[in-house]
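Asks: Sequence plus predicted model, see below.
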Amino acid sequence: MADNYFVVGEEEYLVDAKVKELIGRHGGDDEWSLERLSSWEELKERLLDMPMFSESRVFLVEYQELFAGKPDSGQVGELLSSHDNVLIVYTRGKTDKRTGLYKKLSTCARLIEVVAPKGQALVRWVMERGAELG
C-alpha cells in the first residue's frame, strides 16, 4: 500500500523538521532505504522498482522539481496509487494551490500543512526547542 505525503509550509526549518520526522517514522534513516529524486521522469522510473535491501523505500522529492516536469495529473494519480513505497513531496514557501499538480497531490497524498506557531504558542515552542538543544 502506498504511503504518500505532501508537506507544505512557508518556514524552511519547520518543513524540514516534519520531513525528517516522516523519514524516521518510515525507516528511511539508512542509506539503503532513503532516496532523493530530482525530476518527474526519475520519480516515474524509480517509484515502481522493488527495493533490494529493505521492505520499502522512502522517496523524497521537492514539489518545484516535480512541477518543472509538467506531469499530467492523471499520470500522477495513477502512479501515486500503484506503488508500495513511501513518497514524501515537500515544498517550502508559497505554492500556487490552483495548479493541477497541487490539487492532485492534495487528494492522492496526505496533505500536511506546516504552520508556524504565533503568539504564546511561539514562545512555548522556542522554550521547548531551547530545552531540547540544551
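Replies: Good, I have the coordinates. No experiment lies behind these values; they were computed from the predicted model shown.
Asks: Every contact and neighbour count from this point should use C-alpha atoms.
Replies: Fine.
Asks: ranges for the strands of the chain?
Replies: 3-9, 34-37, 58-62, 86-92, 110-114 (DSSP state E).
Asks: Now tabulate those in TSV and tack on distance to Glu78.
Replies: Output for the strands of the chain, formatted as TSV (distance: least, C-alpha to C-alpha, whole Å):
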stretch	distance to Glu78
strand 3-9	12
strand 34-37	19
strand 58-62	17
strand 86-92	14
strand 110-114	16
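Asks: I'd like those laid out as TSV, including distance to Leu79 and mean neighbour count.
Replies: Output for those, formatted as TSV (distance: least, C-alpha to C-alpha, whole Å; neighbours: other C-alpha atoms under 10 Å):
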stretch	distance to Leu79	mean neighbour count
strand 3-9	11	22
strand 34-37	15	16
strand 58-62	13	21
strand 86-92	11	22
strand 110-114	15	15
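Asks: ok, structure two:
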Amino acid sequence: METTFTFVTGTATLAIFDLACLQHRVSDDADWWSIPEDEIEEINRGNALFLNLGEDGEYRVIIRDDLDDTCASLSLRVPSGRVFIGAGEDTSGGDLEPDGSAVMAGIFLPLPVGCYRVRYSKSQSQISLSFTPVEGASNDIQDLLRI
C-alpha cells in the first residue's frame, strides 16, 4: 500500500525520525540539527535521517512497500512506532516537536516497533521512500546526506 503526501520546506531538508529517539533534543536549540556534527551523530546512532533536498520548496513524498536495492539507504530506530516524515524545520528542538497540528509540514507514519532500512530516492520534486524491517539500526556516514 502506498502513502502519498506533499510538504513544503524552507530549509531544503526532509527529516525522518521517531519522536522518542529525539526526546533528548527537545530542549536543545531549534536548529541543532543544522550543525553538521550533531546531524551526523544522530544519523549514525539511527535516531534520525536528514536528507538535504538541494532547494527549498514543495515536495511530493511517496512511501512504497519497497524500493529497488540500488536506491540509497540508511537504518532508523523506531521505538514508539510513530515516525515523523516532513520538513526539517519541524525537527524536535527549541522546546517543540511535531504535534500533528495544521502548521506541521509532514505526516506521522505508524510502523511496528523495531529497526528499519529506509531506502530513498529523489527525482525533481518527488521523493520515494520505503521502510524494511532489519536487525539493528546504526549507520556510518562521514558527510551530510544529499539527494
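Replies: Structure received. This structure is a prediction, so every number in the text was calculated from the model and none was measured.
Asks: tm score of chain vs chain?
Replies: TM-score of the superposed chains, computed with TM-score structural alignment, normalised by the length of structure 1, equals 0.28; 73 aligned residues with a C-alpha RMSD of 5.2 Å.
Asks: The strands of structure 1: which one's closest to Glu45 of structure 1?
Replies: strand 34-37 (10.3 Å; C-alpha to C-alpha).
Asks: who does the closest one touch, helix- and strand-wise?
Replies: Secondary-structure packing of strand 34-37 of structure 1 (3 or more C-alpha pairs under 8 Å, 6 or more residues apart in numbering; DSSP states H and E): strand 58-62.
Asks: just the angle between the strand it packs on and strand 86-92, please?
Replies: Put simply, strand 58-62 of structure 1 runs at 20 degrees to strand 86-92, going by axes from the mean of the first three to the mean of the last three C-alpha atoms, to 10 degrees.
Asks: so what does strand 58-62 of structure 1 touch, helix or strand wise?
Replies: Counting contacts by 3+ C-alpha pairs under 8 Å, 6+ apart, strand 58-62 of structure 1 is packed against strand 34-37, strand 86-92.
Asks: quick one: which of those strands is nearest Cys108 of structure 1?
Replies: When those are compared (using C-alpha to C-alpha), the closest one is strand 86-92, at 11.1 Å.
Asks: Which parts of the helix or strand hosting Ile63 of structure 2 count as buried, going by neighbours?
Replies: Per DSSP states H and E: Ile63 of structure 2 is located in strand 57-64. Buried residues in strand 57-64 of structure 2, counted by 16 or more other C-alpha atoms under 10 Å: Tyr59, Val61, Ile62, Ile63.
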